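Undergrad: sequence and predicted structure are below.
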Amino acid sequence: MSVLEIKDLHVSVETDQGTKQILRGVNLTINEGEIHAIMGPNGSGKSTLAYTIAGHPKYHVESGSILLDGAEVLTMTVDARARAGLFLAMQYPVEIPGVTVTNFLRTAKTAIEGEAPPIRTWIKDVRQAMTNLRMDKTFAERNVNEGFSGGEKKRNEILQLELLKPKFAVLDETDSGLDVDALKIVSEGVNRAKANTGLGLLLITHYTRILRYIHPDFVHVFVNGKIAEQGGPELADRLEDEGYDRFLVPSNVG
């Protein structure tokens, strides 16, 4: 069974005002097939955690470790992390002019697997995944995210998730900007990926609405760069009712 372990992770970033510490000792273990939701107020470090796992060069790891099946992720290049089985669905997917969705997907799959997928099987898989996500077939020949709506960009992220089949995926506020219909479609795609591959999932969100469709095994409250409380799905309901105020009083901040 695959496992992703985050151990006492401290991360900082350089700002105009100098070095700013963002993560202050994060500990989290995600096993294959588990869904962990991270919820917290703006500025609490949730996206920093996501980008640190993915290897964004902006974030400096001061101490701690990220292990994937016992291998140190922090020593891996970004592409090596992807080949090892990590995937990040970005909050704000970027446009890639001049690169079609079809070419992007096949190139990524080839890089991860070490060989190109059989063309007939691949075309069938791509078409089926696009149909499942209610994506018009013309999207395959459009440039990646160029001119896409917010919802279309998020569906394209989940299209990659379904086809690249990572071991663990981090979804950074994938629900932001989605209407109810798009949210359901995206959630169905995530649930399919989990059912088909045993995907482990770290789901970052502000709201409980996506948790109505993607049911977490564990919920973690992220405040001031670390996990302030954790529990089961019922914790998300409590946060919906009470908000984060009780975590932000001086006695709970450290």
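TA: Yes, it's here. Here the structure is a predicted model, which is why all the values come from computation and not from measurement.
Undergrad: drop to CA atoms for contacts and neighbour counts, all remaining ones
TA: Noted.
Undergrad: tell me how many other residues surround residue 18.
TA: Other residues near residue 18 come to 8 when the count uses other CA atoms under 10 Å.
Undergrad: one more structure, for comparison:
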Amino acid sequence: MLEIEDLHVTVADKPILKGLNLTVPAGEVHAIMGPNGAGKSTTSYTLAGREGYEVTSGAIRFKGEDIVDLPPEERAAKGMFLAFQSPIEIPGVTNMNFLKAAVSSQARLRGEKEPGPAEFLKMVRAAAKTLNVSEDMLKRPLNVGFSGGEKKRNEVLQMTLLKPYLAVLDETDSGLDIDALKLVAQGVNALRSPERSFLVITHYQRLLDYIEPDVVHILAGGRIVKSGDKTLARALEDHGYDAVIGKAA
């Protein structure tokens, strides 16, 4: 599903990723953990094609296609999704209208039939109910006045409706209480399938108690320095980065 090969990325002329190698097969959930400044968010933004994140060398292959030169909207249309660490607020655009525009836009880019108003309303209400997203949240301006938990649940709602092949969650657990964390994890787990992969970027082991990863990677100094099963995340929680990976952190 995703292959990153010897990826080097600079931001404002500063090297951040320094030879990142990562493979996420179809149907698997991989987690990335790492100390502050390791390059975790840079990895997610680079995958999404965010402006200002310059790939100086290396390759990113998504479903076998090198996407380094593709704009964000084409990556999204091909089935890549990024859940932001800090979702932005957009006054004047209701959550419902935003969701409808996103779903319709992707359908058009993929050459698929757009859902009609009644069909879409049924889809969004069913998904919203499972994530505890209220009718009021759907009618309000996008993320405006939302709590941290509401913003993150809304991100997972978007993911549920768009049904990406690869979902990248950039510290989606940041600022969540335990109930909101469980709801977010529930939404992710409901979408797990042999055709869909997840890359979960997190500081904390607690999210991985609810989203069972196939592999945990430690990112330090702009590259993957260690990989293992979920016990690696527990070791980090118990002993810290220095004890687990030494000077690489």
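TA: Arrived safely, thanks for sending. Quick caveat, the model's predicted, so the values are computed rather than measured.
Undergrad: what's the TM-score for these two chains?
TA: After superposition, the two chains reach a TM-score (TM-score structural alignment, normalised by the length of the second structure) of 0.95; 245 aligned residues with a CA RMSD of 1.3 Å.
Undergrad: what segments of the second structure are helices?
TA: 40-48, 72-77, 95-109, 117-130, 135-139, 148-162, 178-191, 230-239, 241-245 (DSSP state H).
Undergrad: would you list these in TSV and tack on distance to residue 198 of the second structure and mean neighbour count?
TA: Below are the helices of the second structure laid out as TSV (distance: least, CA to CA, whole Å; neighbours: other CA atoms under 10 Å):
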stretch	distance to residue 198 of the second structure	mean neighbour count
helix 40-48	12	22
helix 72-77	14	18
helix 95-109	19	17
helix 117-130	19	14
helix 135-139	26	15
helix 148-162	11	22
helix 178-191	9	17
helix 230-239	15	16
helix 241-245	23	15
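Undergrad: output these in a markdown table, with distance to residue 168 of the second structure appended to each entry.
TA: Formatted as a markdown table, the helices of the second structure follow (distance: least, CA to CA, whole Å):
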| stretch | distance to residue 168 of the second structure |
| --- | --- |
| helix 40-48 | 7 |
| helix 72-77 | 11 |
| helix 95-109 | 17 |
| helix 117-130 | 19 |
| helix 135-139 | 23 |
| helix 148-162 | 10 |
| helix 178-191 | 11 |
| helix 230-239 | 18 |
| helix 241-245 | 23 |
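Undergrad: what do we get in the first structure for residue 192 of the second structure?
TA: With TM-score structural alignment as the criterion, residue 192 of the second structure lines up with residue 194 in the first structure.
Undergrad: its match: how many residues sit nearby?
TA: 24.
Undergrad: repeat that for residue 198 of the first structure.
TA: Neighbour number of residue 198 of the first structure under other CA under 10 Å is 20.
Undergrad: excluding chain neighbours, give the residue nearest to it in space.
TA: residue 33 (4.6 Å; CA to CA, 6 or more residues apart in numbering).
Undergrad: just residue 109 of the first structure next, same as before
TA: The shortest distance from residue 109 of the first structure to any residue other than its chain neighbours is 5.9 Å, reached at residue 164 (CA to CA, 6+ apart).
Undergrad: could you do residue 23 of the second structure as well?
TA: Residue 23 of the second structure's closest residue in space is residue 3 (CA to CA, 6+ apart), at 4.5 Å.
Undergrad: on that earlier part again, out of the helices of the second structure, flag the one nearest residue 197 of the second structure.
TA: Nearest of those to residue 197 of the second structure, taken as CA to CA: helix 178-191 at 9.3 Å.
Undergrad: residue 212 of the second structure contacts residue 231, correct?
TA: No - taking contacts as CA atoms under 8 Å, residue 212 of the second structure lies outside contact range of residue 231: 10.8 Å.
Undergrad: list the contacts for residue 188 of the first structure?
TA: By CA atoms under 8 Å, 6 or more residues apart in numbering, the contact set of residue 188 of the first structure is residue 213.
Undergrad: count of neighbours near the aligned residue in the first structure for residue 174 of the second structure?
TA: By TM-score structural alignment, residue 174 of the second structure lines up with residue 176 in the first structure. Using other CA under 10 Å, residue 176 of the first structure has 17 other residues around it.
Undergrad: identify the residue nearest residue 176 of the first structure in space, chain neighbours excluded?
TA: Using CA to CA, 6+ apart, the nearest residue to residue 176 of the first structure is residue 91, at 7.5 Å.
Undergrad: check contacts around that neighbour.
TA: Counting by CA under 8 Å, 6+ apart, residue 91 of the first structure makes contact with 171-174, 176.
Undergrad: how many other residues sit next to whatever residue of the first structure lines up with the residue nearest to residue 23 of the second structure?
TA: Using TM-score structural alignment, the equivalent of residue 3 of the second structure in the first structure is residue 5. A count of nearby residues for residue 5 of the first structure, using other CA under 10 Å, gives 19.
Undergrad: my guess is residue 5 of the first structure contacts residue 30. True?
TA: Yes - between residue 5 of the first structure and residue 30 there is a contact at 6.4 Å, judged by CA under 8 Å.
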